[in-house]
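J.: output the structure for:
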Amino acid sequence: MIEMDFAQEDLIRLIVALVIGGTIGAEREYNGKSAGLRTMIMICVGSALFTMISGRIGGTGDRIAANIVNGIGFLGAGIIFREDNRVKGLTTAATVWAVSALGMCVGAGHYDIAIIGFIFILGSLLLLLSLSSRIQKMNQTRDYKIVTAFHNKTLKQYEDLFSEFNLKSNRHQQQRIGTEIIGNWRVSGSEQNHEKCIKRLLRDPEVKEFTF
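T.: Have a look, this model is predicted:
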């Protein structure tokens, strides 16, 4: 077998990092996530580069590889955001973190670990998507806001309605403004039960405003 020089080996590592990062990035891009094809390639190739240079520097160069994790942590934190009282972007942020680990494996020349890790990560993103959707349908948490006319009573009838459809509710702020009373709840239950309850509330003539 012909022994490769360092330039050829480095090139192979960067190509492998590009392919691995690009494949995972393509999956994220296809699903409309914020960190897509180009981002994942830059993360994987960049992590590989830092690992390769830390190996050449030696000694204190180990700190470079160690600081990759800290840098990726800041990048991942920027992907996570809140929307409608829900935290989103956690899976993409975790994927960024995992892709950087793959890049470090490739940069260190540990192709076996990188390939196995790549199979596990991509498999989790692809194969567990349907399972995640099924679990989500079994139990969802939604924020309900109901505005109705004030008739000298509380909004307990709506909590009874939630229970009728096997939904668990946690009462949040309720307030009266003029002739109206406003109620807020965090409601959890199956998607099917949510839909049945929502249809009932949408048909309720007493409900002036309904956010769900």
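J.: please make it C-alpha for all contacts and neighbour counts, starting now.
T.: Fine.
J.: tell me what the helix or strand where Ser130 lies is packed against?
T.: Assigned by DSSP states H and E, Ser130 belongs to helix 111-138. If contacts are counted by 3 or more Cα pairs under 8 Å, 6 or more residues apart in numbering; DSSP states H and E, helix 111-138 sits against helix 6-30, helix 90-107, helix 191-203.
J.: please generate a structure for the following sequence too, so the two can be compared:
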Amino acid sequence: MMDPWTIDTLHITMRLIMAVALGGLIGFERETSSHAAGFRTHILVCLGSTLIMLLSMYGFSAFAYLDNVRLDPARLAAQVISGIGFLGAGTIMFTGKSITGLTTAASLWVVAAMGLAIGAGFYYAAAVTCLLAFMCLWGLNHVEKKYFRAKQARQLTLETLDRPGILTAVSSLLTTQGHDIRRVSVEETPVTDGPSRMTIHLTVRLAKNNKLTPAIDALKQQEGVFSVTCE
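T.: The predicted structure is shown next:
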């Protein structure tokens, strides 16, 4: 029977190379999408977690047969799962009222789990997970762009004259184009000279198959509107 606490150099090399290959596949998709954590980051995470798993399982084999010594191969692996959070958190960015990077953070977590599985010799599960993760990241990204992102809410900020009717005109223009205004807030903009101004914040849900660019152009041409920004 094979000793469960020892491993030869061939299998060590094979597991580390497999970690580079599978981690690189997920990282390649993130790199082509220009995300913060890309090709090299995913490879290093998968490779590092594989090494830690190998260390956890085989690095302390000299103590395996000593009295009163109990080895727990899952101990270091558990620390990887919780510790990868700091790297994932670094890819999450909060800009305005939107949060980006959650998918990349999740992909790093999955890649770390893949590395642990490879290090433990759980090849089939690691390969299937890699395939499913790649399908989710690459395949479902096209589905999301087609059916979901067009309906995402956008934040519009308008600098306008503070006069009656301006908010009604802006709202009418957006609803005419089929956009749904979900939230409106207005605040006065202090000015030292000239007519008084106000800032209008709009949360707009885009109409299906309708881009926001024509609406922004139309808002800029609206009388009394000085600037339009979109998030």
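J.: before we move on, the earlier item: could you point out which element follows the helix holding Ser130 of the first structure?
T.: The first helix or strand that comes after helix 111-138 of the first structure along the chain, using DSSP H and E, is strand 140-149.
J.: so which bit of the second structure is that next one matched to?
T.: The aligned range for strand 140-149 of the first structure in the second structure is 152-161, by TM-score structural alignment.
J.: can you name the residues that contact the aligned residue in the second structure for Leu18 of the first structure?
T.: Alignment note (TM-score structural alignment): Leu18 of the first structure maps to Val20 of the second structure. For Val20 of the second structure, the contact set (Cα atoms under 8 Å, 6 or more residues apart in numbering) comprises 43-44, 46-47.
J.: if we can go back for a sec, JSON lines for the helices and strands packed on helix 111-138 of the first structure, including distance to Asp160 of the first structure?
T.: Below are those laid out as JSON lines (distance: least, Cα to Cα, whole Å):
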{"stretch": "helix 6-30", "distance to Asp160 of the first structure": "42"}
{"stretch": "helix 90-107", "distance to Asp160 of the first structure": "34"}
{"stretch": "helix 191-203", "distance to Asp160 of the first structure": "11"}
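J.: for the counterpart of Thr213 of the second structure in the first structure, what are its contacts?
T.: Taking TM-score structural alignment for the superposition, Thr213 of the second structure sits opposite Glu195 in the first structure. For Glu195 of the first structure, no residue meets the contact criterion (Cα under 8 Å, 6+ apart).
J.: go again with 10 Å.
T.: With contacts taken as Cα atoms under 10 Å, 6 or more residues apart in numbering, Glu195 of the first structure has the following neighbours: 165, 201.
J.: can you classify Phe162 of the first structure as helix, strand or coil?
T.: Recorded secondary structure, Phe162 of the first structure: helix (DSSP: H, G, I helix; E, B strand; the rest coil).
J.: hang on, I meant Gln174 of the first structure
T.: Going by three-state DSSP: Gln174 of the first structure is strand.
J.: how near is the residue mapped onto Ala114 of the first structure from the second structure to Glu29 of the second structure?
T.: Here Ala114 of the first structure is matched to Ala126 in the second structure, going by TM-score structural alignment. Computed as Cα to Cα, to the nearest Å, the Ala126 of the second structure to Glu29 of the second structure distance reads 17 Å.
J.: the more surrounded of the two?
T.: A direct count of neighbours by other Cα atoms under 10 Å for Ala126 of the second structure and Glu29 places Ala126 higher, at 23 against 17.
J.: check contacts around the more buried one.
T.: 18-19, 22, 110-111, 113-119, 132.
J.: kindly report the same for Gln174 of the first structure.
T.: 145-147, 154-155, 181-185.
J.: check Glu29 of the second structure too.
T.: 35, 38-39, 134-135, 137-138.
J.: mind checking what it lines up with in the first structure?
T.: In the first structure, Glu29 of the second structure lands on Glu27 (TM-score structural alignment).
J.: from Phe120 of the first structure, how far off is that match?
T.: 14 Å.
J.: go on, Asp62 of the first structure?
T.: Note on Asp62 of the first structure: its distance to Phe120 of the first structure, by Cα to Cα, is 27 Å.
J.: neighbour count for those two, which is higher?
T.: Neighbour tally, Asp62 of the first structure and Phe120, criterion other Cα under 10 Å: the higher count belongs to Asp62, 16 against 11.
J.: counterpart of that one in the second structure?
T.: Counting by TM-score structural alignment, Asp62 of the first structure lines up with Ala74 in the second structure.
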